[in-house]
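no FASTA, just this:
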C-alpha cells in the first residue's frame, strides 16, 4: 500500500471526531516528510479534516453539516503527556456540561499548574487557568466545582442564585470523603471561593466540614457575590453580601 492507503486504513479504525497527528503513523511508514505531505493531500481532498497545523481529525457528518471534534479531542495533548495528567477542562468548557448555562463557548479553558499564553486551534481560542493544587484524575471533578465557585459571577447567561442552586445539587451527590477532599483543595483557592463553599456546605448540613474554611478567612472581610443571600440564609455569617 502507498502512504495514503496506509493512512486511510488506520483512520477508518479511528472514532469519528478523533484528533490525530503524523505521530500516529510513524511506525507504519519510513518517510516522515512523505507522511506529512500525504496527510495534507488527504485533508485538501476532504477525506480527513485539518484542525490546526499538524493536527487532523476524522470528520463526522450530520444533517446540518460537518461536526467539529469535541473540546477534549482538540486539546488532549495539553491535558495529558505520556499517560500523566497535566491539565483539565474547566470554566467555559464545562459550564454547559454541568447544567449552568445553555451556551456553548468557542473558548476552551484549561486548568494547569503552569499556565502558558493563550492560543488558537481552528475555531477555538484556548486559555489557561492557574491551579495551585496538584492535579490528579481523581480530583479533577472537585477542582472543576471549585473553579465554578471561583468564577461564579462570570458564568454566561446565568444568574448567580440559579448557579448556586445547581452547584448545591451537584455537591449534595458527593460522598463525605469527597467533600472532605473538596475542603482541603479549597484552602488553596481565593477567600471568596472558600466562603461560598462554606455557605453551600452549611446548607447541606455539613457544618463539621466548614471549621477549616472559617479559620482560613479574615472575619472582617466582606465578599460581594450578589444573589447568594437570597438562596442561603447563612450567607451573612460568611460575610457574603
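Ah, there it is. Owing to the predicted nature of the structure, the values given are computational and were not obtained by experimental measurement.

all contacts plus neighbour counts: C-alpha atoms, from now on.
OK.

Residue 123 - how many residues pack around it?
11 (other C-alpha atoms under 10 Å).

cool, and the one 4 residues further on?
Residues near residue 127, counting by other C-alpha under 10 Å, number 18.

Find the nearest non-adjacent residue to it, please.
Nearest non-adjacent residue to residue 127, counting by C-alpha to C-alpha, 6 or more residues apart in numbering: residue 118, 4.6 Å away.

Alongside the first one, take a look at this:
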C-alpha cells in the first residue's frame, strides 16, 4: 500500500508539471486520480502538447514567408495566345485582318496590342504591315506585296506617269502619283504615306514596254504637266523608231477610241 501511494504521488507531481508547462492547452486539472487513468492522461497530454507546439511553430514559419504575387492562369493564357500570333508574322509581309483571324482567338485585341508594341503597323482600315528593318531603319512595304494583299489579286500593273519620260519625247516632269491598273478596284487609296491611283482596265500588259507606254501616254495626255502640242509633235516624229508590229498590237489592245484614231491617222499619213 505504501508503494502504491508513493506511485500515485509521483504521477500527480508529473501531471502538475506537464500542466504547468503547457498551460490551458491541455484542459487537464492537477488533481488527477487513478494509476492507469493518470498514466494515460499524461501520455495524451504529452502528445497533445507536442502537436500544439509543432503547429505553433509551423504557423509562425508560414507568417514569415515572403508574399509572392503569382500571375493567374488567364493572364498566362492571354500572353501565350498573343505570342503565338506574333510568332506567325513574317517581316515585310502585309496582312488583312481576316488573315490573322485564323490564328487568333481575339483578333481585334491582338491587333491593337501588336500595333501598340510595334510588331505591326496599321496601313489602312483592316490592313497591316509587319515591319522589315535594315541598317538604315524600317523599310516601307513592297508595292507588289501591298497591292496584292489589298486587291486580293496578283494581276495588276504598277507604274508612274514619270515612266513616260523614258520614251525620249521631251517630257521631263516628275509625278508622285502611282498608277495601278487592275480588274477590281477603282479610286485613290492611301496606305501610310503612300497614295495609289487604282484604275480598272479590261486589259494591260504584265510588264511595261515602250509601245505600251507610248499608247498609254497618249491616253493620259490631258493629265500631264506638259505642252500637249509639243508632245504630239514629238510622238509623230519618233513614231518610226518603235517596233511597228508591237505598236500596232498595243494600240489595238490598250488604246482608247480617240487614241486609236490618232495613231491610225499618223501611221496612214
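That came through fine. Predicted model, so just to flag it, every value in this text is computed and none were measured.

Now which residue in the second structure aligns to the residue nearest to residue 127 of the first structure?
Alignment note: residue 118 of the first structure maps to residue 188 in the second structure; criterion TM-score structural alignment.

what about its match, which helix or strand?
strand 187-191 (DSSP states H and E).

how big's the offset between that strand and the first structure?
Here the mean offset of strand 187-191 of the second structure against the first structure after fitting is 2.9 Å, by mean C-alpha distance after the TM-score superposition for the first structure.

mind listing what's buried in that strand?
residue 191 (16 or more other C-alpha atoms under 10 Å).

Same question for stretch 37-55 of the first structure.
Quick answer for stretch 37-55 of the first structure (16+ other C-alpha under 10 Å): 38, 39, 40, 42, 43, 48, 49, 50, 51, 55.

Can you pick out the most distant pair from these?
The largest separation in the buried residues of stretch 37-55 of the first structure, counting by C-alpha to C-alpha, is between 38 and 51 at 15.7 Å.

still on that earlier bit, helices and strands around the strand holding residue 188 of the second structure, which ones?
Packing partners of strand 187-191 of the second structure (3 or more C-alpha pairs under 8 Å, 6 or more residues apart in numbering; DSSP states H and E): strand 121-124, strand 194-200.

ok, which stretches of the second structure are helices?
Here the second structure has its helices, by DSSP state H, at 2-22, 35-64, 73-88, 97-101, 107-117, 143-151, 210-219, 228-238, 244-254, 257-268.

what about the last one, distance to the chain center?
What it means is helix 257-268 of the second structure. 52 Å (C-alpha atoms, centre = their mean, to the nearest Å).

Please tell me which residues of the first structure stretch 38-46 of the second structure aligns onto.
Going by TM-score structural alignment: stretch 38-46 of the second structure matches no residues.

Go through that stretch and flag the buried ones.
38, 39, 42, 45, 46.

do stretch 153-166 of the second structure as well
Neighbour-count burial for stretch 153-166 of the second structure [16+ other C-alpha under 10 Å]: 156, 157, 158, 159, 161, 162, 163, 164.

now stretch 140-156 of the first structure
Buried-residue list, stretch 140-156 of the first structure, by 16+ other C-alpha under 10 Å: 140-150, 152, 155-156.

likewise stretch 159-176 of the first structure?
Of the residues in stretch 159-176 of the first structure, 159, 160, 161, 163, 164, 165, 167, 168, 171, 172 count as buried by neighbour count, 16+ other C-alpha under 10 Å.

The closest residue to the fourth one other than its chain neighbours: neighbour count?
In space, residue 163 of the first structure comes closest to residue 100 once its chain neighbours are excluded; the distance is 5.9 Å by C-alpha to C-alpha, 6+ apart. Counted with other C-alpha under 10 Å, the burial measure for residue 100 of the first structure works out to 23 neighbours.
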